[in-house]
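K.L.:
Only the shape, not the letters, is given here:
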């Protein structure tokens, strides 16, 4: 995403092409900004895109602020993956790596071994045609509405008897599919979650591609373990939840959180996780974000007032009212 913005900034005419592709009008490129209108007959200067590295964008008519990608998502109701693909087509590139010479946050990330893009292979979205539009009552009982299931492209893989949950990378490209067993996994002695198409979850943050326009420069991002955490929050109307796919946060995931540039990030680990493991994840995150102004917090229930002891419940499992009560009572800043 950073490299795409850099290449767009190197030639603002490419930004014009991107805006024209999504039917923005009266586009005018100035020395430090681009102005345009959302529709042909609306205010021709209501949208401003600043020609600086983050390509911050605002629609003053609707009081929306984000970056160029989140702006297009919000105003034109387009998915992030489609916007990224269109941008790559305009730039004439089929793939890209993050610029190894770019010094992010004072060069701190220069010391981190860069992973090649090839390590996270992308898949054709047509794979999802085998699963999509087959919603299920199991997720509904877990507090995930049919609307959210449709948004997150949930389906069913009848071959493995699992709910299919597709994962997308930071750029909105399909990278894998995990499956949630629909039967009694304990009685049948099978894994509750098992990959339908395996991929390294440590390189992804679940939920970003669906809610990038809400996550970018958000006031607060919530971080949970399972993919259903992000979906449960979305059903509650809270569109700033991401999931790790486990109980540990990895360097690539922390980097992606930093790129979103939130004011605060709040961990929401499942009940019963050891204090030692929790502290290790928080310290790792604080170390890698120390050159930012991001506050790091955690929602805990040390007395098991809300989350029953031994339940391994997520803070979102008990519904919106209880989640907000838990946040109000037990949010700690570290």
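P.N.:
Happy to help now that I have it. On a predicted model such as this, the values are computed, not experimentally measured, just so you know.
K.L.:
only C-alpha atoms for contact and neighbour calcs from this point on.
P.N.:
Noted.
K.L.:
now residue 191, nearest residue through space, not along the chain?
P.N.:
Distance criterion CA to CA, 6 or more residues apart in numbering; nearest residue to residue 191, sequence neighbours excluded, is residue 185 at 6.2 Å.
K.L.:
Please tell me I have it right and the one you found contacts residue 193.
P.N.:
No. Assessed by CA atoms under 8 Å, residue 185 is found out of contact with residue 193, at 9.2 Å.
K.L.:
Residue 56 versus residue 87, what's the distance?
P.N.:
Applying CA to CA, to the nearest Å, the value for residue 87 to residue 56 is 16 Å.
K.L.:
Neighbour count for these two, which is higher?
P.N.:
residue 87 (22 against 18; other CA atoms under 10 Å).
K.L.:
doesn't that one fall inside a helix?
P.N.:
Yes. With DSSP: H, G, I helix; E, B strand; the rest coil as the criterion, residue 87 is part of a helix.
K.L.:
another one to put next to it:
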């Protein structure tokens, strides 16, 4: 559910008190334009103010602002419950009886304006507009749960393949890769043609059960604890990169399933509140001064907040990686590339 729609529905259906009570806020008192209350572990009865018209939260004694500087009812939930942004949104939806994955209602003018401001390409926007929809996990029974020697040769251990529920589609002769969102809901199934040599007319990858890939950070449902533990997230292009790194024991990675970060993926990475390491298949180009070109990958780095700690894995001069080789294909090369990652800011 769009966060703007969520807040609008909380306001219209008068769910503010319900949210505050369920959070454990105390001394809740309603005024004409706002609510006052105290934090669950605080003594001040008026330390927190929630405004009715926009759900802005003024927390006098705590800094509840998220990475974007937002202080609203979602950031309040995140602060009090210690949850990830998406988990906070899902919690609010469940509490208020809204469908987290449901089709959005007609957007407000403000929500539409914000969405239009983020348009970067028609293809990305079209995918962004598609809601995520969970699918029945029983579908995975059709594909089974099998490890395969093709991925094993590419550095993905049999144990990793089993851990990530890889299977096989007999009809299309494809390795199946279940796609989960960060809330551990199955939202799609991607297939990889079971051939080492792919003909020009063939598609190497194909979505057997399509999903809005621009809204997914592949692997986050498993790698979240390790991202928090390492205080860092590594961003790969493909699902395969996450699986290869996991096989090496590097478990704090996600994939964007493409070459360009979407607005939603940038937001989800930012809300992790950890340093970000971009590790795309092609190393970053350096300018004459040895600094990373800010125009690289159509301004990928510029999509993040100025205060975001950001790094890039690169192959300076193309001396390490072979053509079409990703940084994760060879464990030894990965160690060298990662050790020499460059800080963007």
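P.N.:
That came through fine. Keep in mind that this is a model prediction, so the values were computed, not measured.
K.L.:
quick one: the strands in the first structure?
P.N.:
Applying DSSP state E to the first structure gives strands spanning 25-29, 33-37, 47-50, 56-59, 64-67, 155-157, 162-168, 174-181, 193-197, 220-224, 241-243, 264-267, 295-299, 331-333.
K.L.:
Of all those, which one comes closest to residue 2 of the first structure?
P.N.:
strand 64-67 (11.4 Å; CA to CA).
K.L.:
In terms of secondary structure, what does the closest one contact?
P.N.:
Applying 3 or more CA pairs under 8 Å, 6 or more residues apart in numbering; DSSP states H and E, we find strand 64-67 of the first structure packed against strand 56-59.
K.L.:
Now do the strand it packs on: everything it contacts.
P.N.:
46-50, 64-68, 71 (CA atoms under 8 Å, 6 or more residues apart in numbering).
K.L.:
between those residues, which is closest to residue 259 of the first structure?
P.N.:
residue 67 (11.5 Å).
K.L.:
From residue 32 of the first structure, how far off is the closest one?
P.N.:
Residue 67 of the first structure is 15 Å from residue 32 of the first structure, by CA to CA.
K.L.:
More neighbours: those two, which one.
P.N.:
Between residue 67 of the first structure and residue 32, counted using other CA under 10 Å, the more crowded position is residue 67 (21 against 9).
K.L.:
Report the contact partners of the more buried one.
P.N.:
Per CA under 8 Å, 6+ apart, neighbours of residue 67 of the first structure: 49, 54-58, 216.
K.L.:
And the helices in the second structure, which stretches?
P.N.:
3-12, 16-23, 73-81, 85-96, 109-117, 122-128, 140-143, 149-153, 158-163, 220-230, 239-248, 263-270, 331-339 (DSSP state H).
K.L.:
Let me know the angle separating the fourth one from helix 3-12.
P.N.:
Regarding helix 85-96 of the second structure and helix 3-12, their directions subtend 30 degrees when assessed with axes from the mean of the first three to the mean of the last three CA atoms, to 10 degrees.
K.L.:
Show me what helix 85-96 of the second structure is packed up against.
P.N.:
Secondary-structure packing of helix 85-96 of the second structure (3+ CA pairs under 8 Å, 6+ apart): helix 3-12, helix 16-23, helix 73-81.
K.L.:
Give me whichever of these is most buried.
P.N.:
helix 73-81 (a mean of 22; mean count of other CA atoms under 10 Å).
K.L.:
That one vs helix 16-23, what angle?
P.N.:
Using the same axes, to 10 degrees: helix 73-81 of the second structure against helix 16-23 is 20 degrees.
K.L.:
Many thanks, have a good one.
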